[in-house]
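> Fold the following and give me the result.
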Amino acid sequence: MVIHNLSLQNSILNNFLSEIRSVDLQKDRMRFRRNIERIGEILGYEMSKNLSYNSESIKTPLGTSKINLPENDIVLCSILRAGVPLHNGLLNYFDTAENAFISAYRHHKHSLESFEIIVEYLACPNLEGKTLILADPMLATGQSMLATFEALKPFGTPKEIHLVSVIGAQDGVNFVEQHFDVNTNLWIAAIDKTLNDKGYIVPGLGDAGDLAFGKKLQQ
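From the prediction side, this is the model:
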């Protein structure tokens, strides 16, 4: 797997990361969602440099201009509900992409420390020969990303796969590196060192879904 950790270089991305991590600024849900969206735009821009391009002629009012344009057939798949702002950011740049959505959540059957990933809802176009972007803001254990990919397999074999996350734990990065093809690309804004005993990223930012949309009732 090719890992693109954008935090290794200083950029305006650092400002958005600092705001989504801050316990004071997190209280503003609209600002949190917008910052996740902006991070998605930056990750999408960086990823676009690795796509395939073809030269085309564009007619202007005064002549013709040749320009290289991306030729990938993109399918953007996000994990509900936390993935929605990240999805919007990517879609701002890949506005002709097809879209897929999946619900994957942690089911704590016996304790808060142990869980399994449950997939309940899935809507997806044909993936055969296309460029698949899997977007999940928090790459903690990596199990949600893998469960999503496994659920998508009946829809076809993508030509290439890009994983996109805002913050990941090193354990989660190692997990997806072991379970995805060596040619898969991971685009991530920051990688933290550890997970706590509940499988949350430390220092991380907390529960991205709750911060974006409000706390949910536990069932």
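> Please count neighbours and contacts with C-alpha atoms only from this point.
OK.
> Do a quick rundown of the strands in the chain.
2-5, 53-60, 63-70, 74-80, 98-107, 116-123, 131-135, 138-139, 160-169, 185-192, 194-195, 201-202 (DSSP state E).
> Residues contacting the fifth one, please?
When you say that, I think you mean strand 98-107. For strand 98-107, the external contacting residues (CA atoms under 8 Å, 6 or more residues apart in numbering) are 74-81, 115-125, 144, 147-148.
> Now, of those, which are buried?
74-81, 117, 119, 122, 124, 144, 147-148 (16 or more other CA atoms under 10 Å).
> Second chain to compare with the first, below:
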Amino acid sequence: MIINDFSKENSLISKYIFELRDVSIQKDSMRFRRNIERIGEIMSYEISKTLNYETVKVTTPLGEKEVYVPDNKIVLCSILRAGLPLHNGVLNYFDSVENAFISAYREHPNDDDDDFEVIVSYLASPSIEGKTLILVDPMLATGKTLENVLEALKNHGKPKQIHILSVIGAKPGIEYVEKIFPADTHLWIAAVDDSLDSRGYIIPGLGDAGDLAYGEKL
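Modelled structure (predicted):
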């Protein structure tokens, strides 16, 4: 896996990560969503540098000019619900891509917070055969969600290239995903934390991204 860790370089992403983590600032749900969206926009610009380009001719009011434009067929897949702000950020830059949505949640069969499995209950996706797949999951914790999403998408074809976008990840989860995904997969991540707690949440992380973006659930 090709890991692009933005925390290892100076960029505005570090400011947005600070605000996402801060317990006082993150209470503003609109600002929280917008900061994740901004990270998606910055990552999209960086992803654009890895795409294939073709030469096309454009007609202006005063003549013609050859320009380079991406020629990749892209499917953007968001993991509901926490992935929506990051999805929107990517969509702001890749506005003509196809879109897919998948629902994945943690089920605790024995009412034990420490014992859970990730359940995929909804998937709406076009064919991903031979296309560039961008998977959006803001919190890469255990890696089990991405594993289940990859399995669920198999019936929709085999992508030519995979990009994973995450805001914060834990080292154990990243190591797990490296074993599951193809070696040429790109991981774009804004920050990497060292560990998970017994419930599989990132430490120190930022809390529950879905709840902070859209309100607490039952």
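> picking that back up, among the buried ones among the contacts of strand 98-107 of the first structure, find me the one that's closest to residue 26 of the first structure.
residue 81 (17.2 Å; CA to CA).
> Not counting sequence-adjacent ones, nearest residue to the closest one?
residue 209 (6.1 Å; CA to CA, 6 or more residues apart in numbering).
> Leaving out sequence neighbours, find the closest residue to residue 13 of the first structure.
Counting by CA to CA, 6+ apart, the residue nearest residue 13 of the first structure is residue 39, at 6.7 Å.
> quick one, what contacts residue 17 of the second structure?
Counting by CA under 8 Å, 6+ apart, residue 17 of the second structure has contacts 35, 167, 190-191.
> what's the neighbour count on the residue nearest to residue 210 of the first structure when sequence neighbours are not counted?
What sits nearest to residue 210 of the first structure in space, not counting adjacent residues and going by CA to CA, 6+ apart, is residue 216, at 6.9 Å. Residue 216 of the first structure: 8 surrounding residues under other CA atoms under 10 Å.
> hmm, back to that, nearest to residue 97 of the second structure among the contacts of residue 17 of the second structure?
For these, the nearest to residue 97 of the second structure is residue 167 (21.1 Å; CA to CA).
> The closest one touches residue 39, doesn't it?
Yes: Residue 167 of the second structure lies in contact with residue 39 (CA atoms under 8 Å); the separation is 7.5 Å.
> and for those two, which residues touch both?
What both residue 167 of the second structure and residue 39 touch, as defined by CA under 8 Å, 6+ apart, is the set residue 190.
> Have a look at those two and say which one is more surrounded.
residue 167 (27 against 24).
> if I look at the more buried one, how far off is residue 89 of the second structure?
12 Å (CA to CA, to the nearest Å).
> Which neighbours do these two have in common?
With CA under 8 Å, 6+ apart as the test, residue 167 of the second structure and residue 89 both reach 36, 39.
> Help me confirm that the residue nearest to residue 13 of the first structure comes into contact with residue 11.
No: Residue 39 of the first structure lies out of contact with residue 11 (CA under 8 Å); the separation is 11.3 Å.
> what's the most buried one of the strands of the first structure?
strand 138-139 (a mean of 28; mean count of other CA atoms under 10 Å).
> Give me the contacts around that one.
With CA under 8 Å, 6+ apart as the criterion, strand 138-139 of the first structure contacts 145, 165-169, 172-173, 208.
> in the superposed pair, what's the mean gap between it and the second structure?
By mean CA distance after the TM-score superposition for the first structure, the fitted strand 138-139 of the first structure averages 0.2 Å away from its aligned residues in the second structure.
> How far away from the center of its chain is that strand?
Distance, stretch centre to chain centre, for strand 138-139 of the first structure: 8 Å (CA atoms, centre = their mean, to the nearest Å).
> Where in the second structure does that strand align, residue-wise?
Using TM-score structural alignment, strand 138-139 of the first structure corresponds to residues 139-140 of the second structure.
> circling back: could the strands of the first structure go into a markdown table alongside distance to residue 15 of the first structure?
Output for the strands of the first structure, formatted as a markdown table (distance: least, CA to CA, whole Å):
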| stretch | distance to residue 15 of the first structure |
| --- | --- |
| strand 2-5 | 16 |
| strand 53-60 | 31 |
| strand 63-70 | 29 |
| strand 74-80 | 24 |
| strand 98-107 | 29 |
| strand 116-123 | 32 |
| strand 131-135 | 21 |
| strand 138-139 | 18 |
| strand 160-169 | 13 |
| strand 185-192 | 11 |
| strand 194-195 | 22 |
| strand 201-202 | 19 |
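> Any idea which of those strands gets closest to residue 45 of the first structure?
That would be strand 185-192 among those, by CA to CA, at 10.5 Å.
> Check the gap between the residue sitting furthest away from the middle of the second structure and residue 126 of the second structure for me.
For the second structure, the residue at maximal distance from the C-alpha centroid (CA atoms, centre = their mean) is residue 62, at 41.3 Å. Residue 62 of the second structure sits 40 Å away from residue 126 of the second structure, going by CA to CA.
> Contact partners for residue 38 of the second structure?
So residue 38 of the second structure contacts 16, 86, 89 (CA under 8 Å, 6+ apart).
> and residue 175 of the first structure, what pairs with it in the second structure?
Under TM-score structural alignment, residue 175 of the first structure pairs with residue 176 in the second structure.
> how far away is its match from residue 182 of the second structure?
Taken as CA to CA, the span from residue 176 of the second structure to residue 182 of the second structure is 12 Å.
> can you check residue 216 of the second structure too?
35 Å.
> Looking at the two now, which is surrounded by more residues?
residue 182 (13 against 9).
> so that one touches residue 147, yeah?
No: under the criterion of CA under 8 Å, residue 182 of the second structure makes no contact with residue 147, lying 11.7 Å away.
> Can you check which residues contact both of these two?
What both residue 182 of the second structure and residue 147 touch, as defined by CA under 8 Å, 6+ apart, is an empty set.
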